[in-house]
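Visitor: Let's see this in three dimensions:
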Amino acid sequence: MEELRDTIASARKIVVKLGTSSLVDGTGALDPAKIDRIVDAIEGRIARGCDVVVVSSGAIAAGMAPLGLKARPRDLATKQAAAAVGQIHLAQVWGASFARYGRTVGQVLLTQSDAGSRERARNAQRTIDRLRQMGAVPIVNENDTVATSEMRFGDNDRLSAIVATLVGADALVLLSDVDALYDINPADPRAVRISDVRTGSDLEAVQAGDGGAFGTGGMAAKVSAARLAARGGVPVLLTAADKIEEALGAAQVGTVFHTRPERSLSAWKFWALYAADAEGVLRLDAGAVDAVTRGGTSLLAVGITGIEGEFHAGDIVEILGPDSAAIGRGEVAYGAAELAGMLGRRSDELPEHQRRAVVHADYLSNYASRL
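Guide: A predicted model of the protein is given here:
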């Protein structure tokens, strides 16, 4: 565990995620003093030669007071209106705080659709990288003004995990209002602190809760995001925002989530599984499911029992078993119209131009080997 904490403490590129509760006061308004303290710690880390990308929640909360809202809105249109007002205010507060150090910030607003498109995801990556190269701090947030309920990251914890893998971060620091992961509500005197998570078995007894009054994440979302980032090869430190100095210092606080190099996904496979938009579905028989989940095996037409959607060659498709259980995802080599006539046929029964794999092993990722 100490070795991983040392690795996080010396990481050269990190993503720092701040939840809404870490940025607002008791009324839900942005608290400049809290943000100044966060920026002070981030600048301290930058001074040690580290590149920092910030994933910041708080846009909806920041827009509530100017619009006269007393409680977090529930309907999509009001959330988007609050975000439209709040994004401006949030960026101004971040900018003013970093300006104390003569540093510029750049706002990067993303939607699930942006991450789901390979070209747009690469554009976002290039923008973030260029901001860092120019000495600016990227401030990333979900673009709540245009995201629909069906096309959302769900919370900025998940967004931070995707951004961390997208930019090739060496570590992800998740900050909220809880100092570590506990097996039950930390307010309960029987709660046991969990200092490190190596596999899913370390979480079997954990009961994680939902978000608070001003946020959407909660501990359950943070654990899910931490496991997601670790699956992509990015170690995670989870702790409270009021311990940010220690978190960005020696990292001897909170809970760390270990990566498992033998199970870490390549950047492409991580994107295909967890960010890409799936354009269709392939349904497999039991034999094909067994072959795919063992890993290293390409998917052939003989094991496919059905298809759904109007996908084209090169699209990402969802792969389901005979019981509709999600098996994985992959890049399909044929369009739906052509593939429809190939289903269930052995390669030697197909014409020469259709004998290549439907999904090559290099472009197929399954859910079986989760952290």
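Visitor: CA atoms for contacts and neighbours, from now on please.
Guide: Will do.
Visitor: Tell me how far residue 154 lies from residue 333.
Guide: 31 Å (Cα to Cα, to the nearest Å).
Visitor: With residue 103 instead?
Guide: Counting by Cα to Cα - residue 103 and residue 333 are separated by 47 Å.
Visitor: And the two? Which one has more around it.
Guide: residue 333 (19 against 14; other Cα atoms under 10 Å).
Visitor: Give me the nearest residue to the more buried one, chain neighbours excluded.
Guide: residue 313 (4.8 Å; Cα to Cα, 6 or more residues apart in numbering).
Visitor: can you pull the contacts of that neighbour?
Guide: 331-335 (Cα atoms under 8 Å, 6 or more residues apart in numbering).
Visitor: now residue 41
Guide: 244-245, 248.
Visitor: can we see that at 6 Å?
Guide: residue 245 (Cα atoms under 6 Å, 6 or more residues apart in numbering).
Visitor: Quick check: which element contains it?
Guide: Element membership for residue 41 (DSSP states H and E) is helix 32-47.
Visitor: so how far is that helix off the chain centroid?
Guide: 23 Å (Cα atoms, centre = their mean, to the nearest Å).
Visitor: returning to what we had before: and the residue nearest to residue 333, which of the three is it?
Guide: Following DSSP: H, G, I helix; E, B strand; the rest coil, the label given to residue 313 is coil.
Visitor: follow-up on the earlier one: in the helix holding residue 41, what counts as buried?
Guide: 32, 34-43, 45-46 (16 or more other Cα atoms under 10 Å).
Visitor: Burial check on residue 20, number of neighbours?
Guide: Counted with other Cα under 10 Å, residue 20 comes out at 29.
Visitor: That one and residue 31: what is the separation?
Guide: For residue 20 relative to residue 31 (Cα to Cα), the value is 10 Å.
Visitor: Could you identify the helix or strand that succeeds the helix holding residue 41?
Guide: strand 51-56.
Visitor: Which strands and helices lie in contact with that following strand?
Guide: Contacts defined by 3 or more Cα pairs under 6 Å, 6 or more residues apart in numbering; DSSP states H and E place strand 51-56 against strand 13-18, strand 137-142.
Visitor: here's the other one to compare against:
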Amino acid sequence: MKYKRIVCKVGTSSLTNEDGSLSRAKVRVITQQLAMLHEAGHEVILVSSGAIAAGFSSLGFKKRPTKIADKQASAAVGQGLLLEEYTTNLLLKKIVSAQILLTQDDFADKRRYKNAHQAISVLLNRGAIPIINENDTVSVAELKVGDNDTLSAQVASMVQADLLILLTDVDGLYTANPVNHPDAKRLDLVEEITTDLLEMTGGAGSSNGTGGMLTKLKAATIATMAGVPVYICSSLKEQALIEAAENQGNGTFFTASAKNMKTQKQWLAFYAASQGSIWVDRGASTALSEQGKSLLVSGISKMSGHFSYDDIVTVYEKDTERILGKGRVRFGQSALQDMLKANKPKGVVIHRDHWISLTPELELLLSEF
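Guide: The predicted structure is shown next:
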């Protein structure tokens, strides 16, 4: 079996009727495929949108709401209804499902990140299918573009999945929006996600969902850098998940990066919140970016923010203001200020094991989230 552990992401547009309400028939199609993958021996994790779609009509809304508070209330009602649909259908196949609601904070906090990983691991080991969604009721920012696309990539990297499948309403990544450009061509294979590719892809997704193709490409960047290949395909095919798991069907396949980013580096790059900034001289910049060395106290030119021991900071080159990366500091800001007053300041501020250099692709990616 090539793909033992599979994360499947299903967007709102793949679960709804034309009026934006939840389609029970579409949910059944998804759960049937999940059950088939499970019975074939795959470990399956579902990242599902659809809570707002499942709940808004129960609150008297005639169509999907646009105000944040209305979305939050609809999600609060719909989350249980959506899970009930999945649970009922999976129980017919004698498969247990489990609900996990996450926010970006759960990834930013290392303790919560570890706890989430452990809970998912236990569920998979016990033969259950975790069903994961953003905690939309409290996550205001996550209700914007790209919510569950990003989440699915983060989950895939967290659990070290063998494949991430992104189900959407188009059959892959095109050179342009196929709706507006009939001559657009689908890219069947993407071996490297470049800044040109990131900048080429844009435009809004379908009216019911919030994740356009750009957010899916960024999700693919996160996953592939963590060593997880990604397949984008259309949910309109009833066996889309099965075909993707068997390397069949029509879609866009993204190969995993040859240089897998370790879990600690993933956390630094994508999740850890920066508490301050450090600017370094040209020599320190070269040592960090090109020579794989640690940052020494002597290389620091200036600092800003209020950071303490063990906090994460962003590092810039002083002359160019170019962002170099992020790292965990061994000294707080006040201690570093005292050390810099010495004639020959010594000490390692950021060890290379706790440092991540930002490539142009990573910098563009992080600037959008």
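Visitor: Give me the neighbour count for the aligned partner of residue 60 of structure 2 in structure 1.
Guide: Mapped onto structure 1 by TM-score structural alignment, residue 60 of structure 2 lines up with residue 68. Residues lying near residue 68 of structure 1 (other Cα under 10 Å) number 9.
Visitor: Now do the SS call for residue 68 of structure 1.
Guide: Residue 68 of structure 1 ends up coil, using three-state DSSP.
Visitor: try residue 279 of structure 2
Guide: strand.
Visitor: Repeat that for the one 5 residues further on.
Guide: Assigned with three-state DSSP, residue 284 of structure 2 falls in the helix class.
Visitor: same deal with residue 122 of structure 1?
Guide: Applying three-state DSSP: residue 122 of structure 1 is helix.
Visitor: Residue in structure 2 paired with it?
Guide: Using TM-score structural alignment, residue 122 of structure 1 lines up with residue 114 in structure 2.
Visitor: picking that back up, which ones among the contacts of residue 313 of structure 1 lie within strands?
Guide: residue 331 (DSSP state E).
Visitor: List buried residues within the contacts of residue 313 of structure 1.
Guide: Buried among the contacts of residue 313 of structure 1 (16+ other Cα under 10 Å): 331-335.
Visitor: Now do the same for residue 196 of structure 1: its match in structure 2.
Guide: Using TM-score structural alignment, residue 196 of structure 1 sits opposite residue 189 in structure 2.
Visitor: pretty sure its match is touching residue 253, no?
Guide: Yes: the pair residue 189 of structure 2 / residue 253 is scored as a contact, 4.9 Å apart, by Cα atoms under 6 Å.
Visitor: the more surrounded of those two?
Guide: Shown here are residue 189 of structure 2 and residue 253; by other Cα under 10 Å, residue 253 has more neighbours (23 against 14).
Visitor: neighbours around residue 322 of structure 2, how many?
Guide: Residue 322 of structure 2 - counted by other Cα under 10 Å - has 12 other residues nearby.
Visitor: in structure 1, which helix has the most residues?
Guide: helix 76-99 (DSSP state H).
Visitor: Taking strand 51-56 as reference, get the angle to it.
Guide: Helix 76-99 of structure 1 and strand 51-56 meet at an angle of 150 degrees, taking axes from the mean of the first three to the mean of the last three Cα atoms, to 10 degrees as the criterion.
Visitor: Residue 104 of structure 2: neighbouring residues, count only.
Guide: 19.
Visitor: What residue in structure 1 is paired with it?
Guide: So, by TM-score structural alignment, residue 104 of structure 2 is matched to residue 112.
Visitor: State the distance from residue 224 of structure 1 to residue 203 of structure 1.
Guide: 11 Å.
Visitor: same thing with residue 253 of structure 1?
Guide: Where residue 203 of structure 1 is concerned, residue 253 of structure 1 sits at a distance of 19 Å (Cα to Cα).
Visitor: On the three-state scheme, the spatially most central residue of structure 2 is what?
Guide: Taking Cα atoms, centre = their mean as the criterion, residue 150 is the residue nearest the geometric centre of structure 2, at 2.7 Å. At residue 150 of structure 2 the chain is in helix, as set by three-state DSSP.
Visitor: which one in structure 1 is aligned with it?
Guide: In structure 1, residue 150 of structure 2 lands on residue 158 (TM-score structural alignment).
Visitor: Surely that match touches residue 225?
Guide: Yes: using Cα under 6 Å, residue 158 of structure 1 is in contact with residue 225, at 4.8 Å.
Visitor: Who are the contact partners of the residue nearest to residue 67 of structure 1 when sequence neighbours are not counted?
Guide: Distance criterion Cα to Cα, 6+ apart; nearest residue to residue 67 of structure 1, sequence neighbours excluded, is residue 82 at 7.1 Å. Residues near residue 82 of structure 1 by Cα under 6 Å, 6+ apart: 60, 63-64.
Visitor: Quick one: map residue 82 of structure 1 onto structure 2.
Guide: Checking TM-score structural alignment: residue 82 of structure 1 goes with residue 74.
Visitor: now that match: how far from residue 33 of structure 2?
Guide: Counting by Cα to Cα, the gap from residue 74 of structure 2 to residue 33 of structure 2 is 27 Å.
Visitor: same deal with residue 274 of structure 2?
Guide: 41 Å.
Visitor: What residue in structure 1 is paired with residue 3 of structure 2?
Guide: By TM-score structural alignment, residue 3 of structure 2 lines up with residue 11.
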